[in-house]
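A.B. asks: Whatever this is, show me its structure:
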Amino acid sequence: MTILEQVYASGGDVIIHTLELTCPAWDAPILLCKGFEDQVCVTEDGRTLTFIASGIDVALPKKTNSGAQNLTFAIDNVTGEAQKKIDEALEAGATVSLVFRTYLGSDKSTPSDNPFRAKVLGGKITGSTVQVTAGFFDMINTAFPRDLYTVNFAPGLKHL
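C.D. replies: Sure thing, here's the model as predicted:
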C-alpha cells in the first residue's frame, strides 16, 4: 500500500494536486496547484518549483482496460492568462506537455505518487473556465508492429 493510498483510507493529511504545463513557445512553464495557498515543492528530479494557487479541478482517468487514459482538468481563467498561453502555443504550432504530481501537505520534498506525464490533446474555453484534456498513451491508435517495413528500413523489399 502506497503512502497516498493510506492517506485516502485514513485521512489526516492534505493532498496537494499540482500541474506543470510546458511548451516550447512559452518562456516559462505554467505551474498551478489546487488550493488557496502557493506551494513550494520539490520534483522527482530535484527541482524546487513554486506552484501558484489556482481554482483548478482535476478528473483522474479511470483505471480500466479501455485503452483511453485521459486526464481532464479545468482552470479558472479569471485573468485571461490561460487564453494568451493557448494562443501562443497555437500560433507556434507547438505541443503542450503536462506533468501531474500529487504531494502530501506534510512532505513536499518528493511527490507522493509517480507523476503522470501526458500530451495535451485539446481543450475548450467556456466563459471564464478553460477545460483541457491530456492523454497518457493512445493504445488504440498505436500501429502494430511498430517498426514499419519500408524501402528505407529494409532495402531488399524493392526487389520483391
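A.B. asks: CA atoms for contacts and neighbours, from now on please.
C.D. replies: OK.
A.B. asks: what's the neighbour count on residue 68?
C.D. replies: Counted with other Cα atoms under 10 Å, residues neighbouring residue 68 total 17.
A.B. asks: ok, now residue 23?
C.D. replies: Other residues near residue 23 come to 19 when the count uses other Cα under 10 Å.
A.B. asks: so how far is residue 46 from it?
C.D. replies: Residue 23 sits 20 Å away from residue 46, taking Cα to Cα, to the nearest Å as the criterion.
A.B. asks: Let's compare: structure for the following, please.
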Amino acid sequence: MKSLEIVYASVTNMVIHYCLEFAAPSIPDGAYRLVLGYHDITAKLETGEEAIFQKAAFGLSLPSRTVKGRQDLNFNIDNVSGEVSIMIDNALAADEEVKVTLRKYNEHDLSAPAEPPIVMTAFATELDENQVKVSATFEDLVNTAFPIRRYTSEIARGLVWL
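C.D. replies: Here you go, the predicted model:
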C-alpha cells in the first residue's frame, strides 16, 4: 500500500502536506514553493533535489475527472503583499510558460512525494484585496493535433510538386 492510502484508510493524526511550486525562467531561483500549513518544510522532489517550501495559506479545488479534454485547477493564495501575483503576472506578460506543480507529502516521509506530482500550466491570475486567484490547466489532449509534428514543404521537400 502507498503511504497516502494508509493515511486515508486509517484513523491517525498523520498530516498530508500539500505543496505548490511555481516555475518559470523569470522567477528568482527558478521556482517559488509553498506548503499549506504553519511551518516551512524541507522535502525532496521527485528528482532527489532538496527544496524548501514556505508556509502559506491557500485553498485549491482539484479538477473533476471528465472527458472534456481541458481540466483546470483553481486555487486561492492568501497573499497580502501580492508577491505571488507579481511573479506570475510578470512571467505571463513575458510570454513565459509558468508551470504549477502540486505535490503531496506524508509528514513522516519527506524523502519523496507520496504520489506522482500533478503538473499544470498557469493561464490566468487575479488579485483581490488580500488573495491571489490562480488558474492552471492540464495539457489539452483532446484538442491537440496528431501527429504533433507537421510535415511542411520547409522540412519535407518531397511534398512540393516539381
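A.B. asks: Tell me where structure 1 has strands.
C.D. replies: Per DSSP state E, structure 1 carries strands over the ranges 15-22, 30-34, 39-42, 48-54, 56-59, 68-76, 97-104, 116-126, 129-138.
A.B. asks: So which of these is nearest residue 148 of structure 1?
C.D. replies: The closest of those to residue 148 of structure 1 is strand 129-138. By Cα to Cα, the value is 18.0 Å.
A.B. asks: tell me the angle that closest one makes with strand 97-104.
C.D. replies: When axes from the mean of the first three to the mean of the last three Cα atoms, to 10 degrees is applied, the directions of strand 129-138 of structure 1 and strand 97-104 differ by 100 degrees.
A.B. asks: so where is strand 129-138 of structure 1 in structure 2?
C.D. replies: Counting by TM-score structural alignment, strand 129-138 of structure 1 falls onto residues 131-140 of structure 2.
A.B. asks: before we move on, back to that, with distance to residue 152 of structure 1 added, can I get the strands of structure 1 in a markdown table?
C.D. replies: Listed next are the strands of structure 1 as a markdown table, based on distance: least, Cα to Cα, whole Å:
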| stretch | distance to residue 152 of structure 1 |
| --- | --- |
| strand 15-22 | 34 |
| strand 30-34 | 41 |
| strand 39-42 | 45 |
| strand 48-54 | 44 |
| strand 56-59 | 43 |
| strand 68-76 | 32 |
| strand 97-104 | 31 |
| strand 116-126 | 29 |
| strand 129-138 | 26 |
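A.B. asks: burial of the nearest residue to residue 15 of structure 2 once chain neighbours are set aside, as a residue count?
C.D. replies: Once flanking residues are discounted, residue 15 of structure 2 sits nearest to residue 107: 5.4 Å by Cα to Cα, 6 or more residues apart in numbering. When neighbours are counted by other Cα under 10 Å, residue 107 of structure 2 registers 14.
A.B. asks: Map residue 107 of structure 2 onto structure 1.
C.D. replies: Using TM-score structural alignment as the criterion, residue 107 of structure 2 maps onto residue 105 of structure 1.
A.B. asks: Residue 116 of structure 2 now?
C.D. replies: Aligned counterpart of residue 116 of structure 2 in structure 1: residue 114 (TM-score structural alignment).
A.B. asks: how near is the residue nearest to its match when sequence neighbours are not counted to residue 1 of structure 1?
C.D. replies: The shortest distance from residue 114 of structure 1 to any non-neighbouring residue, by Cα to Cα, 6+ apart, is to residue 101 (7.2 Å). Taking Cα to Cα as the measure, residue 101 of structure 1 falls 18 Å from residue 1 of structure 1.
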